[in-house]
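In: missing the sequence, but the structure's below:
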């Protein structure tokens, strides 16, 4: 059976560790969000968080994430210092007995949405990325130089019409949702600082960002391998370029190139079915089968693509229930269970394959009570997801 884990954002998370235990998870996915990006995670800080988790009867299973500083991604400024700090944090985590680190290499923005409370057909709410709303933001709110080159005249008109239908509250909400940072995001911006952050990538295109990622991996992977830490890169979310910024971990080809750039048991993947699943050209079951030996961590969630319409741009999607949407979750789960069995037969030491439910809907008491919840990380929505995934895993395991 795969290890059942739960993302916990630390002592200020409205979902407590006791809640997590009651949900049935055994492992915690957490990070030291209070430490500034680029700074070293000290052994004392790591042990303090680990002790808190273990006192609740749980295990700190995965670090998500040690943020990769923007100057590493652009290979500018103090990037060399930040790389050395990253290495030291990996070593310190290993010293504390933590062996799996998830990270991402998305420029400027981490995962991005345009609506945090999109109403689903059943009345629950969830996260949505609306490509037309995003176009309205970058064309007319941010007024990003070069944005018009990415949209046809007709698409620009659709975005303008949508913006004209929004009041000031809606415009402010859209802006805040995109740039203010979501749970687990590495940065939060004002509009002015956001524009400044984008200018740092004026000379960093697709090839440059790929090479910067591969050089970074060649620096940190040997350190991780030497101390027994497994690295797991999270795919881009959304898995296509936005804001004129390149995205370099969006497809199976991207994942294979990354693995080849630093061949090592330590260099692996976070297989996020929601992120990869937004692209119809990603064969998720086939990817799980073919890339299985290099999957170190799994995010199980489903997304549902919205077809382009008469005034709607292509690329929109929302978070679906875990066993619905565009992801063949049963096929993916079967492939992951087969991979774990293969590892066992091969005598591999890394039998542990942690997964977590991701981006649950806001529903029931989380929706009606007025209590504070983190977008995408409500207790009840993820509880439903974990229960469904646990049942799927048990059913498939017993039917083999």
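Out: Yep, that arrived. What you see is a predicted model, and the numbers here were worked out from it, not measured in a lab.
In: Going by C-alpha atoms from here, please, whenever you check contacts or count neighbours.
Out: Fine.
In: Please identify the residue most distant from the middle of the protein.
Out: Most distant residue from the mean C-alpha position of the chain: residue 153, 32.7 Å away (CA atoms, centre = their mean).
In: For residue 162, see how far away it is.
Out: The gap separating residue 153 from residue 162 is 14 Å, by CA to CA, to the nearest Å.
In: how about the helices in the stretch 51-200 of the chain?
Out: Secondary structure of the stretch 51-200 of the chain by DSSP state H, counting those that start in this stretch: the helices cover 70-74, 79-95, 131-136, 153-164, 168-179, 191-199.
In: how distant is the shortest one from the center of its chain?
Out: The chain centroid and the centroid of helix 70-74 are separated by 18 Å under CA atoms, centre = their mean, to the nearest Å.
In: Second structure follows, compare the two:
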């Protein structure tokens, strides 16, 4: 595998020098400063490439080239934004970058209720608690008609949970759920999120999926012609939040998507954490059935403490069979004669870095630990398979 690590750009508290010392050759990043929907120019891409090259690495994967909300809703200036997306793909290809990651999650990029769950050893992890989220949705955000989405029992359990929280803990829960997109330190306000949600009132899973397929029918042929791979990131978490539609949750969703746009450029960012948060997803079978569509790897693990709670775990220890997954990926790469780019996804916040300004899940030590473990697992399996 080509080992990479994510970098959030010049404003990232973690430097490229820090990342290079982890032993990676590739950087996964994006032009976060460019407004969503605008064209990524060749000049802007090359400036960022030069910064990365001067640090001794290459910009390997775009993560992400974001999709404008108008495209997801198929309204407003969505046709213009699709054309801009095509131009950005062409410019990215001209600069020699071959993998573009994106997602089609409405409004929120990913959701966790806790960003600093304390493990027994004192390290901290990301966690999603459905009861905590229900309390946020029902009693903090109070979105219109929210009560219709919950049973009376769920409402009472959520209220009981909230009654145990201090005002500071309630404020932290609100902040955690509505954290801005990766690379941003700006949170959504209550007013902003309610306004955005109103725009999705009449968009269900089928409508969102149709809009995704239309988008891909337009941009994937451009990518295919240029030798660029589009890798969609699965929904995180892989179920509806805030009543929003979800269309990349499981193998059935992938089947519909890949059959609707049956060209190789229409591919997958294989995220074991996002898919693995749903116990009904068979991660090994996804490789078996859609291995030719896997263009980028996010390898991490999760522990499902109960039906209502999942948390990030150590990369090698959790509910996902990471050793079997790695073995299948090695066989897949040998079959395809390719070295897929891989990054350790998320990591614990260790005490040595606690208190430093870092994006949740993206501490350096935690990701380095995960990278080292995954690298060792891959090398051990390769030796065993000789």
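Out: Arrived safely, thanks for sending. Keep in mind that what you see is a predicted model, and the values were worked out from it rather than measured.
In: residue contacts, the residue nearest the centre of structure 2?
Out: Nearest residue to the geometric centre of structure 2 (CA atoms, centre = their mean): residue 233, 5.5 Å. By CA atoms under 8 Å, 6 or more residues apart in numbering, residue 233 of structure 2 lies in contact with 101-104, 248, 268-271.
In: 10 Å instead, please
Out: 63-64, 101-105, 109, 248-249, 267-271, 274-275, 296-298 (CA atoms under 10 Å, 6 or more residues apart in numbering).
In: Next: residue 16 of structure 1.
Out: Applying CA under 10 Å, 6+ apart, we find residue 16 of structure 1 in contact with 8-10, 22, 56, 379.
In: where's the closest residue to residue 70 of structure 2 other than its chain neighbours relative to residue 366 of structure 2, distance?
Out: Sequence neighbours aside, residue 78 is the residue nearest to residue 70 of structure 2 in space, at 4.9 Å (criterion: CA to CA, 6 or more residues apart in numbering). As judged by CA to CA, residue 78 of structure 2 and residue 366 of structure 2 stand 39 Å apart.
In: what about the two, which has more around it?
Out: Neighbour tally, residue 78 of structure 2 and residue 366, criterion other CA atoms under 10 Å: the higher count belongs to residue 366, 23 against 19.
In: Now name the helix or strand holding the residue opposite that one in structure 1 once aligned.
Out: Under the alignment (TM-score structural alignment), residue 366 of structure 2 maps onto residue 381 of structure 1. Element membership for residue 381 of structure 1, per DSSP states H and E: helix 379-399.
In: same for that helix, what does it pack against?
Out: Applying 3 or more CA pairs under 10 Å, 6 or more residues apart in numbering; DSSP states H and E, one finds that helix 379-399 of structure 1 makes contact with strand 3-7, helix 17-23, strand 295-300, helix 329-346, strand 354-357, helix 364-368.
In: would you list those in CSV and tack on distance to residue 395 of structure 1 and mean neighbour count?
Out: Output for those, formatted as CSV (distance: least, CA to CA, whole Å; neighbours: other CA atoms under 10 Å):
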stretch, distance to residue 395 of structure 1, mean neighbour count
strand 3-7, 15, 23
helix 17-23, 19, 17
strand 295-300, 17, 24
helix 329-346, 10, 17
strand 354-357, 17, 26
helix 364-368, 27, 14
